[in-house]
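> Quick one, fold the following:
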Amino acid sequence: MTRTKNWRDITLAAAGIMQATTLVDQLARTGFTPSDAYRCSINSLFQLNPVDTLSVYGGSVDDMRLGLEALRDLLTSSRQLQNNTVRYSAGVLHLQRRLSKRRDMLGVIASRLEQASAQAEHFDTTHDNVIANIADIYSATLSQFRFRIQVAGDPNFLQQQRVASQVRALLLAAIRSATLWRQLGGSRLQIIMQRKKLLGETEALLRQIRP
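Model prediction:
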């Protein structure tokens, strides 16, 4: 793997985290998510043996616009952004690091995602039954840690079972991207030390998106 491709992949995985957490924020506040971005994030959970990083997100950057734009906003800010998306992303990285030390829990997640994948073949990856199954995977594993991501938003939406399940499914998708990001060599220090490099890759990927 060349250095250029490596930075591109790290950027894609970082955008995957930002996309899923941006969708969590939108859901919590409005009860709505853009369908293409939502499907892209959820589908990433079912890419269990991807041939490359881009294939995790559907083989094209077209449905990654939301995450790439959120990442660009983070990288171009003159100060550390303080918003829900950044807070959720930081929480995801914290949870993912804890999860990486729990091989038993990783095994449970992998096994149950395989079952959910089979279920999705009969329904659809974003069908309510499949999303409820993914949400239960999150509740049975990551929710068991003492640290939990506190999602802020409109109680009228957050109290709806559909929205609550979608939020948990998206948080699991963010964890999946965080795992990939770390496997590729991603680190928080890069946001400071390699900001220009990451921003260049982000803008290059955005230019590839069809208008």
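> contacts and neighbour counts: CA atoms only from here.
Noted.
> Flag every buried residue along the longest helix anywhere in the chain.
Selection of the longest helix in the chain by residue count, based on DSSP state H, yields helix 3-30. Neighbour-count burial for helix 3-30, counted by 16 or more other Cα atoms under 10 Å, picks out 7-29.
> packing partners for it?
Judged by 3 or more Cα pairs under 8 Å, 6 or more residues apart in numbering; DSSP states H and E, helix 3-30 is in contact with helix 35-43, helix 53-56, helix 65-76, helix 84-99, helix 155-158, helix 161-183, helix 195-207.
> compare with the first, here's sequence two:
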Amino acid sequence: MSRSLHDQTLALAGVFQAATLVQQVAHQGQCAESSLETSVRSLFATEPDSTLAVYGDLKDLREGLAALVSVLSEQSRREDVDILRYGLNLIQLEARLKSQPDMLDVISSRIEQARHTARHFGYTHGNLIKNLASIYTDTISTFKLRIQVSGDPNKLQMEDNAARVRALLLAGIRSAVLWRQTGGRRWHLIFFRKRIVAKARELAEQANQSVYH
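Predicted structure coming up:
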């Protein structure tokens, strides 16, 4: 796996795309189906040829790249605070998970079992989302550090939305694993922040150009 800034930024965009979608579901009860599919599909990319192959095309990471630029530089949107908190928590949870090989094995095994459902129904089908949500509940949710998702209580109490949030958090941790594998470290977010933002802006422009061609 490449350890370049390019690859680290892609993986970090994956983390923040999942965080953004969690924020949207928590407040609005919905998120873009295509972005949801990208995040969920990344869970099944176990032997990718490249970092980008985990997500598909660059355009599939547009929401994550935009969020990365916003939360690490501007923080001009009200939702940026929540998205940044979720993203940092996901990275922190992945660090805890790394020291739990038995739990990692359980997660990998259950994701593999869910692959048939994904192939049969698609990556955004309710059956798959609930399956992935249960994996998160049975494993990551048992850590003392838990991500407190804030939003509209009426939206969050809906079973489908709660399942989407948990499935997305699982996908966010998958991207945090990828970020670490490409050489990403938490201190990079402080000392290399400007470099990360510049690369994310560059990739976001490329993603937008690919959409309009």
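> Quick check: TM-score for this pair?
TM-score of the superposed chains, computed with TM-score structural alignment, normalised by the length of structure 1, equals 0.93; 207 aligned residues with a Cα RMSD of 1.7 Å.
> chain center to the longest helix of structure 1, what's the gap?
How far helix 3-30 of structure 1 lies from its chain's middle: 6 Å, per Cα atoms, centre = their mean, to the nearest Å.
> that older thread, dump the helices and strands packed on helix 3-30 of structure 1 into CSV; add mean neighbour count as well.
Formatted as CSV, those follow (neighbours: other Cα atoms under 10 Å):
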stretch, mean neighbour count
helix 35-43, 20
helix 53-56, 19
helix 65-76, 20
helix 84-99, 19
helix 155-158, 15
helix 161-183, 23
helix 195-207, 17
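> Including distance to residue 121 of structure 1, could these go into JSON lines?
Below are those laid out as JSON lines (distance: least, Cα to Cα, whole Å):
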{"stretch": "helix 35-43", "distance to residue 121 of structure 1": "12"}
{"stretch": "helix 53-56", "distance to residue 121 of structure 1": "17"}
{"stretch": "helix 65-76", "distance to residue 121 of structure 1": "26"}
{"stretch": "helix 84-99", "distance to residue 121 of structure 1": "28"}
{"stretch": "helix 155-158", "distance to residue 121 of structure 1": "28"}
{"stretch": "helix 161-183", "distance to residue 121 of structure 1": "17"}
{"stretch": "helix 195-207", "distance to residue 121 of structure 1": "30"}
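> Between those, which one is closest to residue 137 of structure 1.
helix 161-183 (8.4 Å; Cα to Cα).
> The helix or strand following that closest one maps to which residues in structure 2?
Next along the chain after helix 161-183 of structure 1, taking DSSP states H and E as the criterion, comes helix 188-193. On the basis of TM-score structural alignment, helix 188-193 of structure 1 is assigned to residues 186-191 in structure 2.
> Same question for that stretch: list its buried residues.
Neighbour count says stretch 186-191 of structure 2 has residue 189 buried, by 16+ other Cα under 10 Å.
> What's the separation between residue 89 of structure 2 and residue 148 of structure 2?
Residue 89 of structure 2 is 9 Å from residue 148 of structure 2, where distance means Cα to Cα, to the nearest Å.
> should've said residue 94 of structure 2
Residue 94 of structure 2 is 16 Å from residue 148 of structure 2, by Cα to Cα.
> And the contacts of stretch 10-26 of structure 1?
32-33, 37-38, 41, 53-54, 57, 64, 66-68, 70-71, 84-86, 88-89, 151-153, 166-167, 170-171, 173-175, 177-178, 180-181, 184-186, 198, 201-202 (Cα atoms under 8 Å, 6 or more residues apart in numbering).
> What of stretch 137-156 of structure 1?
24-25, 28-30, 84, 88, 91-92, 95, 99, 105, 108-109, 112-113, 168-169, 171-172.
> Tell me the counterpart residues of that stretch in structure 2, please.
Using TM-score structural alignment, the partner range for stretch 137-156 of structure 1 is residues 135-154.
> How about stretch 7-18 of structure 1?
So stretch 7-18 of structure 1 is aligned with residues 5-16, judged by TM-score structural alignment.
> Give me the mean distance between that stretch and structure 1.
The superposed stretch 5-16 of structure 2 is, by mean Cα distance after the TM-score superposition for structure 1, a mean 0.4 Å from where its aligned residues fall in structure 1.
> go on, stretch 166-174 of structure 2?
In the superposition against structure 1, stretch 166-174 of structure 2 averages 0.2 Å from its aligned positions (mean Cα distance after the TM-score superposition for structure 1).
> Find me the equivalent region of that stretch in structure 1.
Using TM-score structural alignment, stretch 166-174 of structure 2 pairs with 168-176 in structure 1.
> Over to stretch 37-46 of structure 2?
On the basis of TM-score structural alignment, stretch 37-46 of structure 2 is assigned to residues 39-48 in structure 1.
> For that stretch, which outside residues touch it?
16, 19-20, 55-58, 63-64, 113-114, 117, 125-126, 169-170, 172-174, 176.
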